[in-house]
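Peer 1: I'll drop the sequence and a predicted model, then ask my questions.
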Amino acid sequence: MKHFEANFDGLVGPTHNYAGLSFGNVASFSNASAVSDPKSAAKQGLKKAKALADMGMVQGMLAPQERPDLHTLRRIGFSGTDAEILNKAAKEAPALLRACCSASSMWTANAATVSPSADTRDGKLHFTPANLVDKLHRSIEPTTTGNILAATFNDPRYFSHHQHLPEQANFGDEGAANHTRLCGNYGDKGVELFVYGQEATNPAAPKPKKYPARQTIEASQAIARLHGLSEDNTVYISQNPDVIDQGVFHNDVIAVGNQNVLFYHQQAFLNTQNKLDEIQRKFGRSDVHFIEVPTSKVSIQDAVKTYLFNTQIITLPSGEMTIIAPTNCQENPAVFAYLNELVTLGTPITQVNYFDVKQSMQNGGGPACLRLRVAMNDMELAAVNQNTLMNEALFTRLNAWVDTHYRDRLSVDDLADPQLLIESRTALDELTQIMKLGSVYQFQK
């Protein structure tokens, strides 16, 4: 049986815009109110996904969510026709309208936490959608996220789907952006790392002072229980609160792992050495590589600006590891110099590939934000909805779909345009047919 890691990237939605909704995300705030290009954003994401498929990787796509979200606007008191609701919200509560128009589900690293069958008690692949309670525009995603995941991984013989965690602050959960897995081969039992920003039930524990800590240890522990993980293959690591206050809102902005490699910044964690020792002990092999990037070579500011750690580390069919990095890393002298040095250090990482995902980057998400990692075997892959897997035909069809339905210019003021809602619904209705997703959307007529 073959084992591998698949990447399921989020399709950028038709309402991709720069509303600056994410406090603590420096790029999101810095580009607030800029004019976006949804068509280019979607095509940049598709190009990256297709390139990975062409490298021999298993690559899937996850559908975007319906936006504007009229269901939420109705729940909070707006009434009338769709056009009347959009008009009223734009005049009376523009911040709420912007939240209900966000295309943030494109960042599927936040979609869910995934534990492969090699790690779980029942031998199934487990998914728990993130509740994303820290941000309004993301907290409206989990139910539809669960529907999309269930339509993609739709065979109960192999896949177990959990409801998102309770929507209370104690269980703030941001999904795979704060989770990574180390292993030998992908089919081996691995060590799952849960990185958290605060202990909600322990007021004395360290936490950031300026920006919110979005992931709690309580949420991480709950997911480990739901997924049937054992104590000997889980490690809980506290993020350094000082780096959260410098814009490191998720762990995947400061660390990333793949197989036997953990790539992280010197300032990423608290009690770093103790946690590395615990990982080494539970990993049970001597060939784990801890690659620490010193502050003297890459500052926190440069790491956040370029998303050096929000890169993908993938293992190619040849067995070599490569980094999938945004072109922003090429454009920063310190980061580019470090990556050029990294491939000479004798670690499993031997090359770097750069991709232009600037439309996503300007809104606060790099290559790793755009993908959900799913370690699986060939039997599990055969049980996946095959219409979601990237190939030449799907790439061509999705690009044509984007050309038909997406705008190439979208400002925050355009979000109240009733025609945008019609365009979005028309696009998603066709997408459900392309990807055979069934009734994942509940369009409000």
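Peer 2: The structure has been received and is ready for your questions. Worth saying up front: this structure is predicted, and the values here are computed from it rather than measured.
Peer 1: from here on, contacts and neighbour counts on C-alpha atoms
Peer 2: Will do.
Peer 1: for the stretch 251-400 of the chain, which segments count as strands?
Peer 2: 255-258, 261-265, 289-293, 312-315, 321-326, 349-355, 371-377 (DSSP state E, counting those that start in this stretch).
Peer 1: out of those, flag the one nearest Ser79.
Peer 2: Among the strands of the stretch 251-400 of the chain, the nearest to Ser79 by Cα to Cα is strand 371-377 (36.0 Å).
Peer 1: quick one: the residue in the chain sticking out farthest from the centre from Leu73, how far?
Peer 2: The outermost residue of the chain relative to its centre, with distances by Cα atoms, centre = their mean, is Gly80 at 34.9 Å. Gly80 sits 11 Å away from Leu73, going by Cα to Cα, to the nearest Å.
Peer 1: what about versus this one:
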Amino acid sequence: MNHAFEANFDGLVGPTHHYGGHSFGNVASTSNAAHIANPRAAALQGLAKMKALADLGYRQGVLPPQERPALWVLRDMGYTGTDNEIIGLQANTQSGLFAGLCSASSMWTANAATVSPSADTADGRVHFSVANLTSKFHRSIEAPQTRRSLAAIFASDAHFTIHAALPQHAALGDEGAANHTRLSHAYGEPGTEFFVYGARFWGGQHAPQRYPARQTLEASQAIARRHGLAAERTVFAQQNPAVIDAGVFHNDVIAVGNLDVLFCHELAFLDAPAVYAELRQKQAGLQIIEVPESEVSVADAVRSYLFNSQLLDKGQGKQRLIVPEECRSTPAVWAFLEELQASGGPINEVLVFDLKQSMQNGGGPACLRLRVALTEREAAAVNPAVWMNDALHERLTHWVCRHYRDRLGVADLADPALLIEVRTALDELTQLLELGSIYPFQRDGSDA
């Protein structure tokens, strides 16, 4: 077995972070629409989490934000003129569309891609499938840049394969690692890849009625085929449609797993006993911690993002749970977590982080990171400039404080100065992270 570890690559919050309410089905996003955001605080909160985990000894990487506003989309739609003319026209006539094209949603890198480590894949390379995010317009435009960013960080063809997004169609709706969990005894051993889908596009009988199912079985199956995963170590399960209708838009809002532990709500899956039985059959020794509805309701789970947490290995069979501050302020959730730590089970430590700016837009600790299990040889092939350490944290903190506003509302997105601020910041960031010319404004202005 090759020695391996799990690295987390967190999304750096972008300068256009705002509350636009773009994500129907995400209760926090829609309920905070039109509130005033603080992009500087949002980015600094994310950096503080990255630095804290790096200080605990975890390998922590940084993924860059995307260029926004996405003016190339408007030019593809036939708009002409200078950048400022297009911004002015859009902001005054189709403000909702323009705000969507300014979304900083790429910060939630759990949606960037699905990742299978080399221990699981047929060709022995780490496979990334960029998510198409086809269910939401403001996110469906992310895939080309996501692929360029990943290619700049995981550039070695000998170790990494980065697949383009699946075709943009509802039948293949794919939301990335937010609906995927890998279970294993050790990161370097073959594991069980657990795909959770919201609905089956062809022939499905169970689907949510209030909110859309964003992940399809067909997309999950396609990714498993692409990555060369063995059927005997792959599980597909349907999310409970009732919890999607309660605001659980991704599986990582109702379940999280790491190594040989699955932490989930009792209502997470459509047929939980059958799901657990298949997981245990394919992943011997799996420990399932199921949270009863009687102790933590689905509503409290959504309100607090209890399950949108990070499970991190501490060694010797124990794990840390990284949760947002909202868990501590939700009485039933905090009472459960206190009991969990004292129970003698595998999760014996809870760390709390202030991620309010992200949380108010519907993304917690798990949303902000993409998990990548790597061997030491593979890690050596990663762009070294993106690994978090004291020096990078200091440089990025100064970068954020120089370039980010501390107040941004939807109306401010039409300020022509914002576009210049964003491009100036991102041009400097590509130098800090040694990414090359990855953004449209650094290329030919298009996103091709």
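Peer 2: The structure has been received and is ready for your questions. Please read these numbers as outputs of a predicted model, since none were measured by experiment.
Peer 1: and the TM-score between them?
Peer 2: Once the chains are laid over each other, their TM-score by TM-score structural alignment, normalised by the length of structure 1 reads 0.98; 442 aligned residues with a Cα RMSD of 1.0 Å.
Peer 1: re the thing from before, how about the strands of the stretch 251-400 of structure 1 in TSV, adding mean neighbour count?
Peer 2: Formatted as TSV, the strands of the stretch 251-400 of structure 1 follow (neighbours: other Cα atoms under 10 Å):
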stretch	mean neighbour count
strand 255-258	24
strand 261-265	21
strand 289-293	17
strand 312-315	22
strand 321-326	22
strand 349-355	16
strand 371-377	23
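Peer 1: rebuild these as CSV, extending it with distance to Gly197 of structure 1.
Peer 2: Below are those laid out as CSV (distance: least, Cα to Cα, whole Å):
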stretch, distance to Gly197 of structure 1
strand 255-258, 14
strand 261-265, 16
strand 289-293, 20
strand 312-315, 22
strand 321-326, 25
strand 349-355, 28
strand 371-377, 21
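Peer 1: so for Ala99 of structure 1, which of those sits nearest?
Peer 2: strand 371-377 (21.9 Å).
Peer 1: and the closest one against structure 2, how far off on average?
Peer 2: Strand 371-377 of structure 1 differs from its equivalent in structure 2 by a mean of 0.5 Å after superposition (mean Cα distance after the TM-score superposition for structure 1).
Peer 1: and the contacts of that strand?
Peer 2: 1-10, 107-112, 114-117, 125, 176, 186-187 (Cα atoms under 8 Å, 6 or more residues apart in numbering).
Peer 1: now do the SS call for Leu89 of structure 2.
Peer 2: helix (DSSP: H, G, I helix; E, B strand; the rest coil).
Peer 1: roughly how far does the closest residue to Ala427 of structure 1 other than its chain neighbours sit from Ala42 of structure 1?
Peer 2: In space, and not counting its chain neighbours, Ala427 of structure 1 is closest to His405: 5.8 Å by Cα to Cα, 6 or more residues apart in numbering. Separation of His405 of structure 1 from Ala42 of structure 1 (Cα to Cα): 11 Å.
Peer 1: can you check Gln359 of structure 1 too?
Peer 2: Distance of Gln359 of structure 1 to Ala42 of structure 1, given as Cα to Cα: 9 Å.
Peer 1: and the helices in the stretch 151-300 of structure 2?
Peer 2: Taking DSSP state H, counting those that start in this stretch, the helices of the stretch 151-300 of structure 2 run over residues 217-226, 241-245, 272-282, 298-304.
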